[in-house]
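K.L.:
fold the stuff below for me.
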Amino acid sequence: MSPALYVPLVTPFAADGGVDYGALEALARDVLAQGADGLVALGTTGEPGSLDEEERGRVAELVGRVCRAAGARFVLGVGDGRRGLGEWAVAPDAVLVTVPAFVRPGEAGVVAHFAGVAARSDVPLVVYHVPYRTGQQLTARALRELAAIPGVAGVKYAVGGIDAETVDLLGDRPAGFDVLAGDDVFAPAMLALGATGAVLASAHLDTAAWVRLAATGDRELGHRLAAQAAALFREPNPTVIKAALHAQGRIPTPGVRLPLLPASPQALAGVRLGT
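P.N.:
Presented below is the predicted three-dimensional model:
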């Protein structure tokens, strides 16, 4: 079976600054029609911290409904898991839970945290390991400890590169534990090393190509997609992705909410907008 591709959806904003739910639904349907296996709602790319409670609830319900209609997998971002468990109009297949940020609790503290979250969750957890945002590194040994917790199904792995811990983890991946590439630029390399899937914001623009890469491992295609990902992350995510989607006519504005600022024209100029 080919590795699974998940697209963590942006939240489109209308000209008045409100969430454009119609554009969100169209975008969700579009990336699924192009072959994505599932969608992530309210991940970092969706700017959840800038949405109010009602907006977050409507976004989650809409994306969940689209996934259910398409027979696709639905993953919901719930921050570090201390809130937002079990309060869903459409139950997700899994929740994406970040390693607690800023506090840097150490590996033992992270393992204890996820054991507690898993005990309270009715659906499986995907650990979001992104140390350049959280400040907390995890070794392959710690990730194997997390994999042994009942209810922890996998990890979105976004450490900013390919290092010895990456090779260690993928060389002896725990049975039944998904390792999902979460750094777009390094995703082709992660897939080549044995990642079981990917969660990629850049796949908004190149969904079918990323699906093809996951199925074939084509090296030339991997280079092209990595270069496109680098262009899309030249400024803070999801600013350039939103600018590109707007330029393609797929969302009504390139707008983001503070503290983000819209992408610069120079950043957008580096993105390949054609198919």
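
K.L.:
can we go C-alpha only for contacts and neighbour counts from here?
P.N.:
Fine.

K.L.:
can you get me a residue count around the residue lying closest to Arg257 once chain neighbours are set aside?
P.N.:
Of all residues not flanking Arg257 in the chain, Ser50 sits nearest, at 6.4 Å (Cα to Cα, 6 or more residues apart in numbering). Using other Cα atoms under 10 Å, Ser50 has 14 other residues around it.

K.L.:
just Arg141 next, same as before
P.N.:
Arg141 is flanked by 13 other residues according to other Cα under 10 Å.

K.L.:
Leu191 contacts Val179, doesn't it?
P.N.:
No - counting by Cα atoms under 8 Å, Val179 is not a contact partner of Leu191; they are 9.5 Å apart.

K.L.:
which of these two has more neighbours?
P.N.:
When Leu191 and Val179 are compared for neighbours, Val179 comes out ahead with 26 against 22, by other Cα under 10 Å.

K.L.:
which of the helices or strands spans Val127?
P.N.:
Here Val127, judged by DSSP states H and E, is contained in strand 125-129.

K.L.:
how much space separates the residue nearest to Arg257 from Gly151?
P.N.:
Applying Cα to Cα, to the nearest Å, the value for Ser50 to Gly151 is 29 Å.

K.L.:
helices of the chain, start to end?
P.N.:
Under the criterion DSSP state H, helices of the chain are mapped to 21-33, 53-70, 106-120, 131-134, 140-147, 164-171, 187-193, 207-216, 219-232, 239-247, 265-269.

K.L.:
run this one through as well so I can compare:
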Amino acid sequence: MTLSGLYVPLITPFDRSGAVALDALETIAHQALDAGARGLVALGTTAEPSSLTTAEQQAVMDVTSRVCHERHAQLLVGANTAQALDALADRPEVVAALTVVPPFVRPGEEGVLAYFTRLAAESPVPLVVYDIPHRTGQYLSAATLHRLAAVPGVMGLKYSPGGINADTIALFAQPSDLAILGGDDTFISPLLALGAHGGILASAHLATGGFVRLIEAWHTGDTTTARLMGGRLAALSTALFAEPNPTVIKAVLHAQGQIPTPDVRLPLLPAHPHTTKTALDAVTAVARPLATQRG
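P.N.:
All right, here's what the predicted structure looks like:
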């Protein structure tokens, strides 16, 4: 099994009582797959997992597992500890765990390698390493990422370096069996141009089909479509990440009538109305025919 294409890291919608809106979650999950997403991510950082109770997390898992079973879709799950990984053993729909580089402690690159080697050896499912140094505080070089690719049980990388740098070029220059999924939404087009297999993109809650089309365009060599779509989708992602994720995404989905409230849980605060309006305009722009940009 390989990881490629678009994976949507699902939000956790809340109803007016503050409870998880499971019906809305199920609808959003189906809509993402209807639009061409290869799979879903449950309990990723976009889902606000640290603010969910254990019972809420289990309910989210029940919904996403059922949807992926019904749709024969791939399910990734955010799981960062041995205990969380063990809980996935009875979830046959889960193809991999999305596991972040240990944040805050900054163990060094050798420590990260040792950590993932042990975690992967004990995990009932393969790991997709989530490299996001501007949040974890731990930078990983291209050489270390290639060494991670050789760790048994590590099948992929969610690559979110915060831009394109020399190590990005070095990472893609050397062939590897590691599935590299772009995680910086704004930079997904250049990452695909360099050779990324796909993306785990919160922005793809909106314009899901556009992101699917972007990935397919780069993979098939349709560079004209890829460049035009890449520009539009980068503008959309910039608007959606103008405030902490997933506040703007939730505000836009609520404005579109797709979720009952735009609510997030502390420490997040709701998106500003002006930010929401800018993002809604960007969604509209993505939907325009590409030919209008060529003229």
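
K.L.:
just give the TM-score of the two.
P.N.:
The TM-score (TM-score structural alignment, normalised by the length of structure 1) is 0.97; 273 aligned residues with a Cα RMSD of 1.3 Å.

K.L.:
tabulate the helices of structure 1 in CSV, adding columns for distance to Val97 of structure 1.
P.N.:
As requested, the helices of structure 1 are exported to CSV (distance: least, Cα to Cα, whole Å):
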stretch, distance to Val97 of structure 1
helix 21-33, 21
helix 53-70, 15
helix 106-120, 9
helix 131-134, 12
helix 140-147, 12
helix 164-171, 19
helix 187-193, 20
helix 207-216, 24
helix 219-232, 24
helix 239-247, 23
helix 265-269, 30
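
K.L.:
where does the strand holding Val127 of structure 1 end up in structure 2?
P.N.:
Across structure 2, the stretch matching strand 125-129 of structure 1 (TM-score structural alignment) is residues 127-131.

K.L.:
so how far is stretch 203-210 of structure 1 off the chain centroid?
P.N.:
Relative to the chain's own centre, stretch 203-210 of structure 1 is displaced by 13 Å; criterion: Cα atoms, centre = their mean, to the nearest Å.

K.L.:
ignore what I typed, I meant stretch 274-291 of structure 2.
P.N.:
How far stretch 274-291 of structure 2 lies from its chain's middle: 21 Å, per Cα atoms, centre = their mean.

K.L.:
check which residues of that stretch are buried.
P.N.:
For stretch 274-291 of structure 2, a neighbour-count test (16 or more other Cα atoms under 10 Å) marks Thr275, Thr276, Lys277, Thr278, Ala279, Leu280, Ala282, Val283, Val286 as buried.

K.L.:
mind giving me TSV with those and columns for distance to Thr136 of structure 2?
P.N.:
As requested, the buried residues of stretch 274-291 of structure 2 are exported to TSV (distance: Cα to Cα, whole Å):
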residue	distance to Thr136 of structure 2
Thr275	26
Thr276	28
Lys277	31
Thr278	29
Ala279	27
Leu280	30
Ala282	30
Val283	30
Val286	32
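
K.L.:
so what's Gly210 of structure 2 up against?
P.N.:
Met229, Leu233, Val286 (Cα atoms under 8 Å, 6 or more residues apart in numbering).

K.L.:
burial count for the second one?
P.N.:
The criterion is other Cα under 10 Å. On that basis, Leu233 of structure 2 has 28 neighbouring residues.

K.L.:
and it, what pairs with it in structure 1?
P.N.:
So Leu233 of structure 2 corresponds to Leu225, using TM-score structural alignment.

K.L.:
is it true that its match touches Trp210?
P.N.:
Yes - the pair Leu225 of structure 1 / Trp210 is scored as a contact, 7.5 Å apart, by Cα under 8 Å.

K.L.:
what is the neighbour count of the residue found closest to Leu169 of structure 1 once you drop the neighbours it is linked to in the chain?
P.N.:
Spatial nearest neighbour of Leu169 of structure 1, chain neighbours left out: Ala140 (5.1 Å); criterion: Cα to Cα, 6+ apart. Residues near Ala140 of structure 1, counting by other Cα under 10 Å, number 17.

K.L.:
before we move on, what about Asn237 of structure 1?
P.N.:
Asn237 of structure 1: 20 surrounding residues under other Cα under 10 Å.

K.L.:
before we move on, what about Pro262 of structure 2?
P.N.:
Pro262 of structure 2: 23 neighbours (other Cα under 10 Å).

K.L.:
check Gln256 of structure 2 too.
P.N.:
Residues within reach of Gln256 of structure 2, counting by other Cα under 10 Å, total 10.

K.L.:
what do you get for the one 4 residues further on?
P.N.:
Around Pro260 of structure 2 sit 16 other residues, with neighbours defined as other Cα under 10 Å.

K.L.:
picking up where we left off before, so the residue nearest to Arg257 of structure 1 is in contact with Leu258, correct?
P.N.:
Yes - between Ser50 of structure 1 and Leu258 there is a contact under Cα under 8 Å: 7.3 Å.

K.L.:
and for Pro133 of structure 2, nearest residue in space, chain neighbours not counted?
P.N.:
Distance criterion Cα to Cα, 6+ apart; nearest residue to Pro133 of structure 2, sequence neighbours excluded, is Tyr139 at 5.2 Å.

K.L.:
how near is Leu43 of structure 2 to Val125 of structure 2?
P.N.:
Separation of Leu43 of structure 2 from Val125 of structure 2 (Cα to Cα) stands at 16 Å.

K.L.:
who has more neighbours, these two?
P.N.:
A count of neighbours by other Cα under 10 Å puts Leu43 above the other of Leu43 of structure 2 and Val125, at 25 against 22.

K.L.:
the more buried one - nearest residue in space that isn't next to it in sequence?
P.N.:
Nearest to Leu43 of structure 2 is Gly78, by Cα to Cα, 6+ apart, at 5.0 Å.

K.L.:
now do the contacts for that neighbour.
P.N.:
Counted by Cα under 8 Å, 6+ apart, Gly78 of structure 2 has contacts Val41, Ala42, Leu43, Gly44, Thr45, Ala97, Leu98, Thr99.

K.L.:
at 10 Å instead, please
P.N.:
Contact analysis of Gly78 of structure 2 by Cα atoms under 10 Å, 6 or more residues apart in numbering lists 9, 41-47, 49, 84-85, 96-100, 127-128, 130.

K.L.:
His272 of structure 2 corresponds to which position in structure 1?
P.N.:
Aligned counterpart of His272 of structure 2 in structure 1: Ser264 (TM-score structural alignment).

K.L.:
same check on Thr99 of structure 2?
P.N.:
Under the alignment (TM-score structural alignment), Thr99 of structure 2 pairs with Val97 of structure 1.

K.L.:
list the buried residues in the match of strand 125-129 of structure 1.
P.N.:
By neighbour count on 16+ other Cα under 10 Å, the buried set for stretch 127-131 of structure 2 is Leu127, Val128, Val129, Tyr130, Asp131.
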